[in-house]
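Colleague: with the sequence up front, the predicted model follows.
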Amino acid sequence: MTYLGIDVGTSGVKAMLIDREGRPIGEATAKAMEPVRPQPGWSEQRPIDWWTATLEAADRLAKDYPKEMAAVRGIGLSGHMHGATLLDREDKVLRPCILWNDGRSAAECAEMEAEMPRLRDIAGNIAMPGFTAPKLAWVRKHEPEIFERIAKVLLPKAYVRLLLTGEYVEDMSDAAGTLWLDVGKRDWSDELLALTGLTREQMPRLVEGSERSAALKPEFVNRWGMSGEVVVAGGAGDNAAAACGIGAIRPGEGFVSLGTSGVLFVSNDRFRPNTEGAVHAFCHAIPDTWHQMGVILSATDSLNWLSRVTGQTPQELSAAAEARFTGPREEIFLPYLSGERTPHNNAAARGSFIGLSHLSDATLMAQAVMEGVSYAFRDCQRVLKDAGTEIGQLLAVGGGSKSTLWLKMLAANLNCEILLPEDGDYGGALGVARLGLCAAERVSPEEVMTMPGIAKVITPDAALIETYSEHYARYRALYPAIEETRT
């Protein structure tokens, strides 16, 4: 028996096969058309592009692994969150999907919070343009003829599920990113829906990510050489799917993602919002579990920026910084090149270098950039603690985790062990393949979602903890001072 995970991204779709023990067997990817930006701050994509890429990736697996695809018993779906896919009564797409990184609905966010002061208490999150509900408020105001025709609002992976199964279904983790979910109760909120002129009849049915959502249509069972009933699990939003891939499902377990943007993800045993700190509090993809995320918008992208300025590659900059590292110096970097999410919720924030001197060179600036990103993660940890969350240890994922120095900085700033997993793919496709296994075989997620082998453990350096605490205090004082001069 095998299980298939399908991860729907904006740049393409990745499909992965795993066996009954959760080991990867094979994978295939297919590109999607890039999002378009009709106006500054807008970001849209045609849902048909996700579907075409899904079929291409699955067809490739069926060609390259026919025996293994024939043995598929369960499928899990992951997707980029928050996208507003609008359908009419015949399931026709009414307009291009408004994506997670679309910022057009800032005014609607302010209007929603002013009209409903309890919004944050129910949704567990601040109204931000990235969420789905403000996008619908924008459509209602600016495209009323389209709004009137809306029969269903689906997130990206729910649209793919509809075409695979004929059913309107969403899992809790993805639904939590709409701003229509009562995250504590794990149910749609009629109050939040009414705020944008919608009802629960226009929403998909909710299931847990590890539960059965529907069955694959016979036409696709035949197309891919399968047999019998193939169960489609609820699946997960992209970050919850990644957590399932690395086994971060128990309270206190989590990961730090050093990618283009940065995520500090921690599983919780109950709903723990902290909207004042711009923490995301979402349902996890498994029952009776929630998670929190601190999100920073320029993690490795900060080093990429310095690379473009200096003409050195990010790898050269980080290697030089590691070779000369003796501890924090005068230079401090605020990594707000694209604004910031946690803890400031300020899209207009901008990055800064402080403490430059004649001795400052590209290597010391690279060190400061890496430290600044580490301080930003420390900011995330601080507001997670304000919500009552303690972090024991974190797995490190993403391109930046290849830098031992960066992991050392994180361990000292977060004062916790950073675990580097053995080489392997622990992303969303693996995570939802595991959810497909759970749904098809009715086994508990705890049995399936184990952590990978650990290649290296970075323990906090006591001396660095002390010195970084002093420098972090300077870092924290700089943001309000700089913002005050910009207003």
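Modeller: Cool, the structure landed.

Colleague: all contacts plus neighbour counts: C-alpha atoms, from now on.
Modeller: Noted.

Colleague: where along the stretch 151-300 of the chain do the helices fall?
Modeller: Along the stretch 151-300 of the chain, the stretches classed as helices by DSSP state H, counting those that start in this stretch are 156-165, 172-175, 190-195, 218-223, 238-246, 300-310.

Colleague: most tightly packed of the ones you listed?
Modeller: helix 172-175 (a mean of 30; mean count of other Cα atoms under 10 Å).

Colleague: for it, packing partners?
Modeller: Applying 3 or more Cα pairs under 8 Å, 6 or more residues apart in numbering; DSSP states H and E, we find helix 172-175 packed against strand 236-237, strand 280-283.

Colleague: circling back: quick one: the helices of the stretch 151-300 of the chain as a markdown table, columns for distance to Val263 too.
Modeller: Shown next, in a markdown table, are the helices of the stretch 151-300 of the chain (distance: least, Cα to Cα, whole Å):
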| stretch | distance to Val263 |
| --- | --- |
| helix 156-165 | 21 |
| helix 172-175 | 16 |
| helix 190-195 | 27 |
| helix 218-223 | 36 |
| helix 238-246 | 9 |
| helix 300-310 | 11 |
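
Colleague: and here is the other one:
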Amino acid sequence: MFLGIDIGTSGVKAIVMDPSGTVLGEGVGALTVQRPRAFWSEQDPDAWWRATHEAVLAIDPALRRGVRGIGLAGQMHGATLLGADDRPLRPAILWNDGRSGPQCAALEALAPDLATITGNRAMPGFTAPKLLWVRDHEPDIFSAVRTVLLPKDYVRLRMTGEKASDLSDSAGTLWLDVARRRWSETILDACGLNEGHMPRLFEGTGASGRLRAEVASAWGLESVVVAAGGGDNAAGAVGVGVVGDGDALLSLGTSGVIFVATDTLRANPSRGVHAFCHALPDLWHQMSVHLSAASCIDWVARITGASDAAELFARAEAAGPCCGPEIFLPYLSGERTPHNDPSVRGAFLGLDHDTDAGRLAQAVLEGVAFALADGLKALTETGTRIEALRVIGGGARSLYWGRIIAATLETPLTYLHGGEVGPALGAARLAQLAVDGGDPAAICTAPPVRHVIEPDAALVRRLSDKKQQFQSAYAPVSQY
């Protein structure tokens, strides 16, 4: 058996997989996000460890006893700042935190070659600008920093005692020379840091350490190898077989991501495309990233009084596509691709006296789909061709939403068995490769197909006008 652990934003998911890729058991530990000020998004790093412990112990002990390796996946970009005693100096600043906009401009001025070296523009979500914010606003904490870790790598430290990371997650810090797959002294120096502040780098299939004896005993395991793993999206790609040039997925989690594997680094920083290392050797990937996707569903369910997301989807389906003039801009936490605008916020447009909860719900489903279409266009501008998208994440549970997205993107969507646990499954597969070796293409295969949604031509036409209205509605906050 192989254990995959995904350190998410709203919770930690752990799964046990057999060598064929079949998920035999899973557990979850809940997490909450703290937003003490506008634009801020933080979590207590020790909460990740408590939730990991809860998720692992929720799995049948008989399955845990058979585990031969562990892999880690996790939310990217979070700045976890440790002092000399390896304890957190402050709450971790998360991927969807928008406070460091001014520091992004400062970093690009300090490091004019940033986009060339990293393949990306500076965005507030990335880790490097967060450290500049801490330097500017919390100088005592900055001077005490001895190590900077990403969220899953703090959990790794608690598991193994090792300070290590993988290349896919580390690419999202903006400190990595992405083409050369190593830390960039130039960008680190611009932030007042050096390689001594960074963890050791591994490919995602590398063995980064072994489970500490006391942790192994608490979890009912042997002291097994812990693989380097991957950032959540790269690990999710491994979990559904997106491991060859042109393979692509759509992740419908808290955020929304279109991910495509590439055999070379293909950057488009001016349009907010993310170009990172993959979790497998000699591969890279592109992403369009939308900070609010399934989180918009939870938000509108709350404000309309729906009991849960399922009730909200039912209301939207009862209303039907294009049921009213309402348009939703899903920028509840700002936006990355293609606008790179942390200050923009969400909005409903076109409300009238007949607007009700069903029409609001439908507008939210459409608005997220329209944002994904903006991201897809930014990817294809680089010459990338995407023939189909494999769907993962909690949003994969709604085939109705899938019909809207497929029509909006004019791209087939493939739903897979186990797709909703993609990152944890990918982490387990990276553990399998770390322990047993083998050909990643042979091991990281797509799970069986559950459902395919082809774009409906009539729905494509119905959504076309609203999609154009959506694309013309964005304006930076400074224009209001």
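Modeller: Okay, I see it. For clarity, every value in this text was computed on a predicted model and none was experimentally measured.

Colleague: of the helices and strands packed on helix 172-175 of the first structure, flag the one that's most buried.
Modeller: Mean neighbour count, computed with mean count of other Cα under 10 Å, is highest for strand 236-237 among those, reaching a mean of 34.

Colleague: what's the mean distance for that one versus the second structure?
Modeller: For strand 236-237 of the first structure, the mean deviation from the second structure after alignment is 1.0 Å (mean Cα distance after the TM-score superposition for the first structure).

Colleague: can you give the contact residues for that strand?
Modeller: 77-81, 171-174, 209, 284-285, 432 (Cα atoms under 8 Å, 6 or more residues apart in numbering).

Colleague: hmm, what's the outermost residue in the second structure?
Modeller: Centroid-distance maximum for the second structure: His353 at 37.9 Å, with Cα atoms, centre = their mean.

Colleague: measure that one to Arg302 of the second structure for me?
Modeller: Applying Cα to Cα, to the nearest Å, the value for His353 of the second structure to Arg302 of the second structure is 21 Å.

Colleague: and the residue sitting nearest the centre point of the first structure, how far from Val266 of the first structure?
Modeller: Centroid-nearest residue in the first structure, with Cα atoms, centre = their mean: Asn239, separated by 3.6 Å. As judged by Cα to Cα, Asn239 of the first structure and Val266 of the first structure stand 11 Å apart.

Colleague: now swap in Leu198 of the first structure and tell me
Modeller: Going from Leu198 of the first structure to Val266 of the first structure by Cα to Cα gives 32 Å.

Colleague: do the same with Phe282 of the first structure
Modeller: Distance from Phe282 of the first structure to Val266 of the first structure, by Cα to Cα: 11 Å.

Colleague: picking that back up, name the nearest residue to whatever residue of the second structure lines up with the residue nearest to the centre of the first structure, sequence neighbours excluded.
Modeller: The pairwise alignment with the second structure assigns Asn239 of the first structure to Asn233, based on TM-score structural alignment. Computed as Cα to Cα, 6 or more residues apart in numbering, the closest residue to Asn233 of the second structure that is not its neighbour in sequence is Pro423, at 6.7 Å.

Colleague: ok, the one you found - contacts?
Modeller: Contacts of Pro423 of the second structure by Cα under 8 Å, 6+ apart are Asp6, Ala73, Gly74, Asp232, Asn233, Ala234, Ala235, Gly236, Ala237, Val238, Gly239.

Colleague: and it, what's its match in the first structure?
Modeller: When the first structure is aligned by TM-score structural alignment, Pro423 of the second structure is paired with Gly428.

Colleague: before we move on, the earlier item: mind checking which of the helices of the stretch 151-300 of the first structure is nearest Leu437 of the first structure?
Modeller: Closest approach to Leu437 of the first structure among those (Cα to Cα): helix 238-246, 12.0 Å.

Colleague: neighbouring contacts of that closest one?
Modeller: By Cα under 8 Å, 6+ apart, the list of residues contacting helix 238-246 of the first structure from outside reads 7, 78-81, 173, 235, 249, 254-255, 284-285, 426-432, 434-435, 449-452.

Colleague: can we see that at 7 Å?
Modeller: 78-81, 173, 249, 284-285, 426-428, 430-432, 449-452 (Cα atoms under 7 Å, 6 or more residues apart in numbering).

Colleague: and stretch 34-42 of the second structure, by the same measure?
Modeller: Contact partners of stretch 34-42 of the second structure, identified using Cα under 7 Å, 6+ apart, comprise Val33, Gln43, Pro91, Ala92, Ile93, Leu94, Asn96, Asp97, Gly98, Arg99.

Colleague: which of these count as buried?
Modeller: Gln43, Pro91, Ala92, Ile93, Leu94, Asn96, Asp97, Gly98, Arg99 (16 or more other Cα atoms under 10 Å).

Colleague: leaving out sequence neighbours, find the closest residue to the counterpart of the fifth one in the first structure.
Modeller: Translated: Leu94 of the second structure. Matched by TM-score structural alignment, Leu94 of the second structure corresponds to Leu99 in the first structure. In space, and not counting its chain neighbours, Leu99 of the first structure is closest to Gly83: 4.4 Å by Cα to Cα, 6+ apart.

Colleague: if I look at that neighbour, how far off is Ala133 of the first structure?
Modeller: Distance from Gly83 of the first structure to Ala133 of the first structure, by Cα to Cα: 10 Å.

Colleague: between Leu198 and Val266 of the first structure, who's got more neighbours?
Modeller: Val266 (31 against 22; other Cα atoms under 10 Å).

Colleague: right, and the more buried one touches Gly252 too?
Modeller: Yes. Contact criterion Cα atoms under 7 Å: Val266 of the first structure and Gly252 qualify, at 5.9 Å.

Colleague: sorry, back to before: distance of the residue nearest to Asn233 of the second structure relative to Asp282 of the second structure?
Modeller: 20 Å.

Colleague: likewise Ser333 of the second structure?
Modeller: Separation of Ser333 of the second structure from Asp282 of the second structure (Cα to Cα): 33 Å.
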